[in-house]
Each structure stands twice: as C-alpha cells, then as structure tokens.
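> this one's structure only:
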C-alpha cells in the first residue's frame, strides 16, 4: 500500500472523490406473436409474455475503495381465458335431463368441465454485491462478496363449477413455490464458480433449485339457488364460503429440523331472512283482499251505493254498525302482535370461523404438492391433502436429532356470530338493532422428541377471549334501572368460598340491565355467551312537524347505543379456565345528535348540528379487587353559513366568489376513578382527569377551483381534574391558509 507521500496527484484525487455509475436495461411484457387464427397456437405460444431487467452499479468514496453490484430479473408469464361455453347443460342429457325438465327452477343448471381462466409464471433473480473498504494504517482489507440466486414458479386458476343449480360452487386456486440456487454459485472454498459450471448444473438436474417456501391458497364459495316452492326463494338468501392458505417453509441452514408447515382457514356463512314479507300474509284476511262496493255520502248524511251507471244512484239509509267489542279487542291484539314481533324488515345473520395451525420439525422432505394433486398419499411427499385443506391437524411424521429435540405446535381459533335487523317506527323514523358475540383461543404445545423418536408433551399454554354485545344503562336513567358499581359491591361477598369468583359474577350481574336471560334457570350455563341488543335510532323529516315547518328545511335526529362485555382467560396447570381480565364498556354515540339545515338567509345557506356523547368503561383484573372506571363525555356544536356569488371589492375590482363561515365548539371531559371493593365508597377514588375545550371560528373564501383562502382562530384549554398532576394550559392559534392547486 502506497503512503500519501508516494501517491501521484491522480491517485490522490481518485481516493478523495465520490463516484457513482449505474446502468439499466429493461424489457417488459415482450410477446413474440405468430400471426394466425389457429386456437392451439393462440392459446399456447401467443399467450406467453416475457420480461427482463438488468442493473449494475459501481461506486467509490474516500472510505470505500470499490463497490460493484449487479442484479438481473427474468420472468415468463402465461395467461389464458377459456371459453364460457365449456359446460354441460343437465337438462340436455338423456334420461337425467328429463328429471331436470320437471323442475323449472333448475332446468338451466350447468356443470363447467374447464376453468374460466388460467395463469402461470416463472421468475428468476440473481445478484452479486462486492465491497472493499480502503485500508487504514497500512493494513490491507479483504473484499466482501454476497451472492444470491433465487427462482419462483406458480400457477392459478378460477373455476365456476356449477351454475343455475341448487348449490352453485365457484373455486379459486393459487400456488407459489420459491427456490434457491445460491448453493451453486461458489465452490467449497467460497470462490465464484464459472458460469458454465453453474448453468450445466441447472440444466443437468438442479432446475429451480432447493425449495424453501411453498404457499398455496384454495377457496370455494357457494350461493344456493333456493326453489320457488312456497316462494322460499323470495324470503331466504343463503351464502357460504371456505378458504384456506397453506404454507410450508424450509430453513436451509437446518437440514433435519428446518421444515415447518401450517395453514390458516376461514369459513363464513350468511343468511338474509325477509321476515316482514314472510309473515305479512298471516295478518291479511280474505276480506281485506275483496274490494268493497263504492259508497258515498249525500248531503243528508245518508250513505249512497253507486250501482255502476253514470246516472243511477240508490240511496239506502243504514244505521251505523260497529264490530262487537270482542272482535275489536282481538283485532287490536293482532295489530299489536304484528307491530311488536312481525314488523321487522330483514334479519341478516352471519357466522365466521377462523382457525390456524403451525407445526415445526417435519420429517418429510416434500412440500406437499404431490399429495395435494396426487391420487395416493405418501408421507415422504409432505403434509397430506387433508392437512393442506385445513381438514386435519395431523402434519405427518416429526423429525428428531441424536439429542433431545424441542418442537412446537401453535393453534389459534376465532369465531364470531352476529344478527342485524331494522324496522320503521313511524314516518321518517327507523330503528336498527344488532346482536354479536365472538370467542377466541390461542394454544401453544411444546413437544420433546428423544433420540429414538418418542414424542412427549412438555408444556401447554392456552388463553382466550370472549366478547359479546352487552346491555347496561346508567343508574337512574329509567325508573326500573338498578345497575352500577353500587350493585356490584352489594352482590360481592368477600367471605365466600371463592371470593374471586364471587366478584367476577357480581361484576356481570351488577352491571347488566334487565337480566331476563340470565334469570332463567335453563340458561344459567350459557347466559354469558348470549348477546344482548345494541341499537341505533334515526329520525329524518322533523321539518314536516308543524312547529318546525317555518324554522328549517331539514331536521334529523340520531341516537345510538353500543355496549360490549369482554373477558380474557388462561388455562391453569389443572386444565381449568381462569378469568384474568373483565371489561364492560357502554356508550351513547351520540346520546342525541341534531342536524339542522335552515332556509335561505341573505341569499346563503345556514346549517348547524349539536351532538352529545358519553362513554364509560369498567375494568376488573385478576390480581386485585379494585374496579377502574374510565369516563368520557363530549359536547360538540358546529354552525356554518355559506354563500355563492359573494361580492368582495379588491383592488378596484368586485369579485363574486364563494364564502363560508364556520364556528365550532367542543368540550371533552375524561376521568378515571378507582373503586375498592373491600373498602367501598360510592364516589370512589379519583385518579386522573382533564377537561379539554376547543373554540374555533374560521372564514373560508374560495376564489376559484384552484385557489382558496382561510382565516382561522383556535383556542384550546386543558384543565386538570381529580388527582391529575398536569398544569392547566391555554393555547391560542391564529393563521392564514392559502391553498393553490398547480396542475
């Protein structure tokens, strides 16, 4: 290494300068089309597309003597859409077709014997990075080289199997296999092999290399076509779907224990029940369907029956008759039952199930592709078809080494069920109700395999959650509501045989409003899994009421209630579920929300809305008998006035543009209170709290679609409350926003 005294000026400049040079060659979606109308050429060679990209770069700097990198990517794609006429119409088949001809709903049933689309892709990527730093203190440095060569291939197709039948299936399949050829790039001494040797090995049998990742997805969906018998298809709509993603991995650094596999599956099912349409005939009598005679009343109060001619009218004096009281009572009862139970529009019912399994230390060398598509199943080819489809948890033989081997099985499950419905209350008013429940579990099993392959369970850990819609109202909101933290304390028995269970049960019972389900002995064991209703009420059209007619053009009112109960549990060493956390939250979002659009004022539009919301949550942990309450209350008010064609004199020119005045006010109160069940006080112990208030007036002036100006002032205050240790603060902001759109 030459010292600085021995360097020429050119060498000194080279060592002190920073140089970067890069080159790129790219060709994408290249097709070599053979001009022909022959289908087998168009669907084979002419459906191929190729792509290639090459990039190299060289750089040096005062700290790096040389850095040379290159990378190339190549790909070949095949994509084809098959004819939609590749099907068999069952009604056209002999013998069987006669049966389908009898059922008009399924006379057009078809079976497709080929997929509708198919695609395949092959990619390859190779790169080499070399870097050599400049020597320090005359100590030579070695060149650091990194090499990689990977390939991938895969295919996918979409197949509508049946159409127009009772059960109609549609499937999609996709598979991608990643492989590595990096082991061919260097010899046993870590030196680069020649290109000839590398490509001879690839052509001679290495092909795509060693597989290290295999990803596969399969899904099937169905939308049954129900028969028109008794108009079933008018009242019910069904759908279902099943999908599974299978993955196989191989850590090339661990030849024996480096293989693992797992899947994630999802099942969904849904139904729409048109309840009102289904039950409406029950409340329609035959008399209602018969048109009555046309009648009228003359000037003497006598009833006239119009006989059907233009000039003939028969006047019959009838004494007014009313139905008997019993009939009227029954009719009223029928109307009441219809209004309460049968006036709901639709019921939307949905269920979903998610499940995942992951297992390490697989003995088989195969990815599972041969087992999935093969006729026979061979354990050496990898996990079975049933495992890849998520229908079995048996991954096959497990691997083990000469020493004790630790393996793991990971299992998770999640389920959800929800029901939604709605109904009209009165003109313009609508009620939406929903119920939902969900539960999940996570389980990890540690296995130990000895040197002869005997598997023993070393440890099992499991945890889970339960979440469902809940119903709890603030105490005193309604006369019959007697729920809250005071009732929890009243139900809690610290001297019980199991005080922890007593507090857990009191936590649920004390907050639940109208516990009809839990009070029934038949539902004692499952009451905690049954969801309670949440709702939303919207009323549009209040401006039609006499009092509001002269006040506004449109008035809407919103009200919504949501509540959830959540508990978390874990599995004890004895195999029992132990509740770790419990949480109840409820809120009105909003309790009342009012939106008003006023009439024209000074040639512009005046709008306003006010909203009041509140939310409470109560948390109970395992290690303490304390319950923490978090409370949040919001009040917001917004008013706006906008006018088009507003005249503003500027520099001697009168501009007519849009102007908007906005004013908003909001205040939010947050607080945290701790209640000690063994030393209870109704007010609790305040922990933290703040009151945040924001006031913001704003004026926006729109000059054009590309230029607008805004002037605003914003005042924010934060006041501590309870045991909060933050100081009170006030923030004032004012500014001018200029938005210019340049295209």
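Good, I have the coordinates. These figures come from a predicted structure and were not determined experimentally.
> drop to CA atoms for contacts and neighbour counts, all remaining ones
Will do.
> For the chain, which residue occupies the most central location?
residue 352 (11.8 Å; C-alpha atoms, centre = their mean).
> from what I can see that one touches residue 266, true?
Yes. Under the criterion of C-alpha atoms under 8 Å, residue 352 makes contact with residue 266 at 7.1 Å.
> so after the one helix or strand residue 10 maps to, what's the next helix or strand?
Per DSSP states H and E, residue 10 falls inside helix 9-16. Once the chain leaves helix 9-16, the next helix or strand it forms, by DSSP H and E, is strand 19-30.
> next, the one to line up against it:
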C-alpha cells in the first residue's frame, strides 16, 4: 500500500496524523553556540570589577528523532561557561629603595621588589546538562488495534558543574607561587522523566531539587589541587656570592574522590596527596678562585687549550702588517699587544731589513717616524718573558691546588599518601570541610605536609571507617635521592668527573582497621659504591674457582654475628605482640633461647658488603641500608695532554686516553616480617616457628642484594692520525655480585672484553684507480672499517653453607668484522663485508662451540630525489 493511498483512505485528520507518524522517519536538529562573549570595557589601571575581566559562553543542541519503531527520541545538551581573569597592575614595593650607595652589593637591595598583590587570579565555571529520553512504540497494539500497556520511556541524564580556580603570585623576582584547584560536582536530579507538559507535578519536584542542589554548589564527586612554589637564591646579584647558585622547588598535589554509593553500606571516600622537594645547588669553584687577582692570572695561563693553542699564543705575542710610509707625517699602527716594551722592526717587500725610527704612544700603539712613499712590512713583537723558577713553581702549585673546578648537588624528596575509607566530604575551600569537627582533611594534608602519623590523627578524629570487612590499607611512600657531581682538573688536559648517588624508597601499608594498626614495610635502595679492592681477580678452574673475597665473607659472618649479639646483651624481651603471653616476656635476653642466626640477612648482608668491598667487618655498618654519608664516588677520567708533546703533535690530530669506574650497591626490593616486634630502632624480634622462641631480627625480609661494578673502560685509547686513520681500543671489565640470602648462595657473573676498531677513509678513490667521476659534487670516497673483539663471560654459584663453588655458564667469544663502502654515484654505493664470530663454551654441559661467518657484497640504491 502506498502512503498516499493510505492517507486518502483515512477518514479523520487524527487517523492521517497517526499514519504519517508511523510511516515516516523524521530527524530534527537545532543548535546554537555563542563563545567568547565579553564587554571590552576596562579601567585605565585594571580593576577587579572591570567588565573586560569576564568572558561568557553558551551552547545548545537538540536532536529529535521519530521513526516507525520510535514514538520520540529527544536529546538535549546545554552548556554554559563563565571565565573571570584579573591581572593587577601595581608598582612593586622597594623596601630598601632609600639606600643611596651605588656599590654593586647595595644595588641588589635597592632594586629588591615585592609584589604585594597576586600576579593573576582566574576563575572559571562550566555547567553542562545532558538529557536523553526515548519512547518506543507498542507495535503489537498498532497491528491488533487493541490498546495494550504503554511502555515506559527510557531516560538518561547528567547535570555536571565544574569549577576551577587559578592563582599565580610572583611575590618577588625569584620567589613564585601558584595554586590551581578544580572541583567536579553533580547537580542532583530525581529519577524519571523531566517533562513539564506530561508530568507537571514531577517537573515541580525536579525543579525544586535542582535549585536546592545548585544553592549548595552541587554534590562534589572529585576535587583536585596543585600547588607550586619555587625560589632561586639571588647569589648572582651579589658580587661576593656570584660563584654560588641555588634553587628550591616544591610541588604538592591533593585529590579527593567520592566513594562508591551502596544502599546499606558506607564505602567512604578516598583522599591522596603527593609532595616533592627539589633542591639544586652549584659552586663554581673556578669563579671563586678568580676573585683573587693572582689566582685569576694563574687560571688564565693554564686555561684549557686546543692542540694548536701554542701557535695561537705565539701569534698573540706579535703583530705583522704591510703599511705605506708618508712624505709629510708619521704612520701610527695599533698592535694591541698591551705592552709598551715592544720591539718594532721592518723589511721591504723583498724581505730585506729596512731601518725605521719609532715612538711608543701607549701600550697598544706605536708611531713610525720614518717618512717616504714606499711600502714596508712592520713586525712588532713582545720580548721573551723571563722564567723565574719560584714564580713558575708557585703558579703550577696554585693551579694544582685549584683542581676542583665545579661542585653540584641535587636532592629530591617525594612523599605520598593514599587514604581510603575517608568519611568527610569536601566544602568549597581548598577541598576542606568542618562538618566533622576540625577542618578535614586539613591544610597540612592538602599541601603535602604529612607523614605516617597522619593516619592515627585521622582515626582519633573519627574520619576513617573502621570495619574489619573492609581491608583497604592506607598506603604511604617516601623517596629520597641525592646526586653529587664534581669536576676536577689537576693539570691541563686531565679531566676527572666524580659522581655520587644515594636513593631510598619506602612504601608502607598501614592496616588501620585492625587494633594497633599493623604496618607492612617495603621499598628499594641503591647507592654508588667502591669495590675496587677486590676487582680484577678472576677465578678459574685451575685454582678451583678460589676467591679471597668469598673466603673473607665466610669469616665475616662470625664477626658480624658477634657484633649483633653484643647489641642485644643487657636488653629484655618485649611484652607486646606475640610476646604478650610468652614465658620469656620481659625476661633478660639470652642467646640460649635463640641467638643471632649467621644465615640471616642481618648478618650476611654486612658480611657481604665488607668482604667484596675490601672493608673491615669490625667497622662495617650493621644495616642493609647505609646512610647518606656512606656515598662513595664513581669516576670518569679523560686525558688529552699528550697532544702537547711534539712527537704526538707530529703524527696525530687527536689522542685521548680514558678510564671510567662505575659501581652500585642495591637492594632490589624488600618487605617486612608481619610478626616483628621492635625494641630499639631496627632491633627487634621475630618468632621462630620451630622453637616457638623469639630470635633477634631487623624488621626487613630481604631476599637479595647486589653489587654491580664496571670498568667501562679500564683503559681506552681514541686516536686520529694525520693520515685520517682512526683507531679506538678499549679494555672493559665488569662483574655482578648477588647475595641471595634466602637460597644461601652468592652468584658471581663476570665479563671481560677487549675491542679494537679501525677506520680509514680514502678520499676521491676514483682518481687512484683512474676512474673518472661521472657526477659533479660527489666525493667518490672509499670508507674502510675493521673491528676486532674478544669477550669472556663466566657465571659462578658459591654455596655458602657447603663452601662449594660451581661454574654454571661461561662463553669465550672472538669476533672479527670488516666493511668497505665505495660511493660510486649520488644514488649508488657499493660495499663488501665480512663478519666472523667464534663462540666457545667454558662449561661443556651448557652449550656447544659455534662458529658463524657472514660475508658478501652489497649494493645500496637510493631512490630519493
């Protein structure tokens, strides 16, 4: 049936409208958008109430759909925004502007300014309302003609209100603050359709609910805050301290998030914060030395020079120029040698001596008194400096004592806390509320000035839900990291870079829902270390893999265990935790009840560090986490001074020796004993499951620690000869020592490799083989490279209790690589290559000897225009 025929057959207008609504698909879209609306009226001096500070925006979108299966489908999207931004313009205060002195030190105080108003204040609010309603047709009723049960409409809606505040305050030129807050809120709406014409009573209820929610600024569901502060010390503004630099930065974030809403269960909210301090300091020692005139002169003399610096110095000690004499007056020449004691001579253009008379004008100028009309070459030179032994000795000694050129340090501390089951909601100021007595969670939490004790404070204030069925713990973390660098140059051309690092990460889980708030500790640790006293002593099958360091480790365990025993002597067993009902509770400590275990991490880790570092077990710290003061420097050394020797300068363009040492001690990860009871610091007890007695122990359950050491390289040479032959040779040695306390073994993995690399470029090779170049602008060069390497790796397992060593893996690798590439044309490069590698296992049970060889020719074709 055609639609037109059906409409003609309809008897009434109502029937025709019904047929049209069922038969047709209708889509209607309405939209309106207004952005950036503002009145650009502002005062001569910007004021907070200026209309130009406000910017408005609004958008409206509506889409209506009708089709044979859908009676109506309406989507409404309203969005409105208001932005306020105010930048005051006020003259900064100069508290010390009254100072009359013109000295450089006084200038800093005279120009010191304070901005007593924030630099910028901005606020924005965005409201968005989304509403979707769909009513499907009852097709069965339409077909049968019998009215059935009307299907309910489907409704989806969201009424959101976001508010942002930003304050930037440059209090001084070097002290800045900024604060950004963002509140995400929801305007509460009753469930069901919002239709004024169909449901006027429900619409009235909806309207009252929405207005009441708006008056209360909505129901917050997330709050975020970011605070930043930075300060740069004005040392560079004061001449006496311009060799110093220091900056401090602080960042704090705070987040409140509404918890899941269940009908009969209060899940609480969640709060978290994080704060970070960054401190950077630097001392330019060279700039400090230069404040003394004599030392500045010494530094200028011994300044780092290039290989041709001697020729440059000679050039600076003389002045040459061709001039034309005048008949009626003398000729003034400016030599800029900064001395009145200059020797001036002349030659004619043929090089024959030419007598002249001169007169010194000043330390940079002389006048040629001889007159004439001919050209001559004038040479002005400085007299040779007289060398005084004591003066030379004093200058060389002074320069050596000024070997430290720069020292810098960086310290970073990061703290974080995540606290679930938090009852209070937030107000509208800095994410706080006073509905639970004191301001919650407190400005100290919002700005990151809290530690683990905050959890107990929150419990005391009744802010946390204590339910043993809800076991989400409070998680706190802290990371401290210190980096120290120093540049040392004892003599010209010898540069030493010292680096030190110390880093410790702590992560705690506080089970505040249980009595006593039991805490689980965890984290990691690393620091730069020096184990060079036991380095470069390989073990082999010839000596039964004997190791002096491992033998020392076995002896050290006895010493460390005895030192621990002496710490516990005179103490008493605790009376808390698992000791509350124990017969030894409160009794004096006795090793007969269970003493220090030689195989415990507390004993083996200090013994391991002492043995493999060449230290005394009597003085090593009894901890797996040495203090910051235990940092030992790593270094990198380069020496280029050989280029000052004539024979090296004759044959080489550059010649550099280098050496580097890197060593770190690290604790990969650790946890804590759940049943540990502390008595003093890290001293305490755990329960021995076999005997049922307490045994001395630290709170940390550390499965492994390691020392990683690398000579990269032990010795290295980089040279480029006058004929463009480049050579690089290195000898590298590394080892990784891992103490696995849980398995009772030490794993030693060592690697030694020697590499030699050669490269040579034959320029315009086509001319040598007498092949003419077919393209201009192309260098038909032949590049030749050759690399030789020898590598030896070995892995040993040393079983502690059995005093037995076993080789597990080991490989000897010899590799030779060579390539030659010839640029035939702009688009074509021809090459040959050879790669030969031989792998020989040192442990026959682990692998077989393998030889790989690759060789061939290559053609590189470039199709790029």
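Received it, and whenever you're ready, just let me know what you need. Since the structure is predicted, the reported quantities are computational estimates derived from the model, not experimental observations.
> quick one: TM-score?
In this superposition the chains share a TM-score of 0.70, using TM-score structural alignment, normalised by the length of structure 1; 654 aligned residues with a C-alpha RMSD of 5.8 Å.
> related to what we said a few turns ago, three-state assignment of the residue nearest to the centre of structure 1?
strand (DSSP: H, G, I helix; E, B strand; the rest coil).
> Would you mind measuring from it to residue 563 of structure 1?
21 Å (C-alpha to C-alpha, to the nearest Å).
> residue in structure 1 matching residue 444 of structure 2?
Matched by TM-score structural alignment, residue 444 of structure 2 corresponds to residue 386 in structure 1.
> Residue 522 of structure 2 now?
In structure 1, residue 522 of structure 2 lands on residue 463 (TM-score structural alignment).
> Surely its match is in contact with residue 572?
No. If you go by C-alpha under 8 Å, residue 463 of structure 1 and residue 572 don't touch, sitting 9.5 Å apart.
> Between the two, tell me which one has more neighbours.
residue 463 (19 against 13; other C-alpha atoms under 10 Å).
> Work out for me the element the more buried one sits within.
strand 455-469.
> outside of that strand, which residues touch it?
The contact list for strand 455-469 of structure 1 (C-alpha atoms under 8 Å, 6 or more residues apart in numbering) reads 435-449, 529-534, 562-571.
> hmm, 7 Å instead?
435-449, 531-534, 563-571 (C-alpha atoms under 7 Å, 6 or more residues apart in numbering).
> now stretch 516-523 of structure 1
Contacts of stretch 516-523 of structure 1 (C-alpha under 7 Å, 6+ apart): 524, 527.
> do that again at 8 Å, thanks
524, 527-528.
> Closest one to residue 173 of structure 1 out of those residues, please.
Using C-alpha to C-alpha, the shortest approach to residue 173 of structure 1 within the contacts of stretch 516-523 of structure 1 belongs to residue 528, at 40.0 Å.
> so what's that closest one closest to, chain neighbours aside?
Distance criterion C-alpha to C-alpha, 6 or more residues apart in numbering; nearest residue to residue 528 of structure 1, sequence neighbours excluded, is residue 518 at 7.7 Å.
> Which secondary structure state is assigned to the one you found?
coil.
> any idea how far it is from residue 193 of structure 1?
Taken as C-alpha to C-alpha, the span from residue 518 of structure 1 to residue 193 of structure 1 is 75 Å.
> same deal with residue 427 of structure 1?
Counting by C-alpha to C-alpha, the gap from residue 427 of structure 1 to residue 193 of structure 1 is 83 Å.
> if we can go back for a sec, could you point out the residues of structure 2 onto which the helix holding residue 10 of structure 1 aligns?
Counting by TM-score structural alignment, helix 9-16 of structure 1 has no counterpart in structure 2.
> Would you mark the buried spots in that helix?
Buried residues in helix 9-16 of structure 1, counted by 16 or more other C-alpha atoms under 10 Å: none are found.
> Same question for stretch 247-257 of structure 1.
247-250, 256-257.
> about what we covered before: buried members of the contacts of strand 455-469 of structure 1 into PyMOL, please.
Buried residues within the contacts of strand 455-469 of structure 1, by 16+ other C-alpha under 10 Å, are selected in PyMOL with:
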select buried, resi 435+436+437+438+439+440+441+442+443+444+445+447+448+449+531+532+533+534+563+564+565+566+567+568+569+570+571
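> Looking at the contacts of strand 455-469 of structure 1, which are in strands?
Counting by DSSP state E, the part of these found in strands is 435-449, 534, 563-571.
> Make sure residue 678 of structure 1 is indeed in a helix.
Yes. Assessed by three-state DSSP, residue 678 of structure 1 belongs to a helix.
> still on that earlier bit, list the contacts of the nearest residue to the match of residue 522 of structure 2 once chain neighbours are set aside.
In this structure, residue 463 of structure 1 finds its nearest non-sequential neighbour in residue 570, 4.0 Å apart by C-alpha to C-alpha, 6+ apart. Residues near residue 570 of structure 1 by C-alpha under 8 Å, 6+ apart: 461-464, 577-580.
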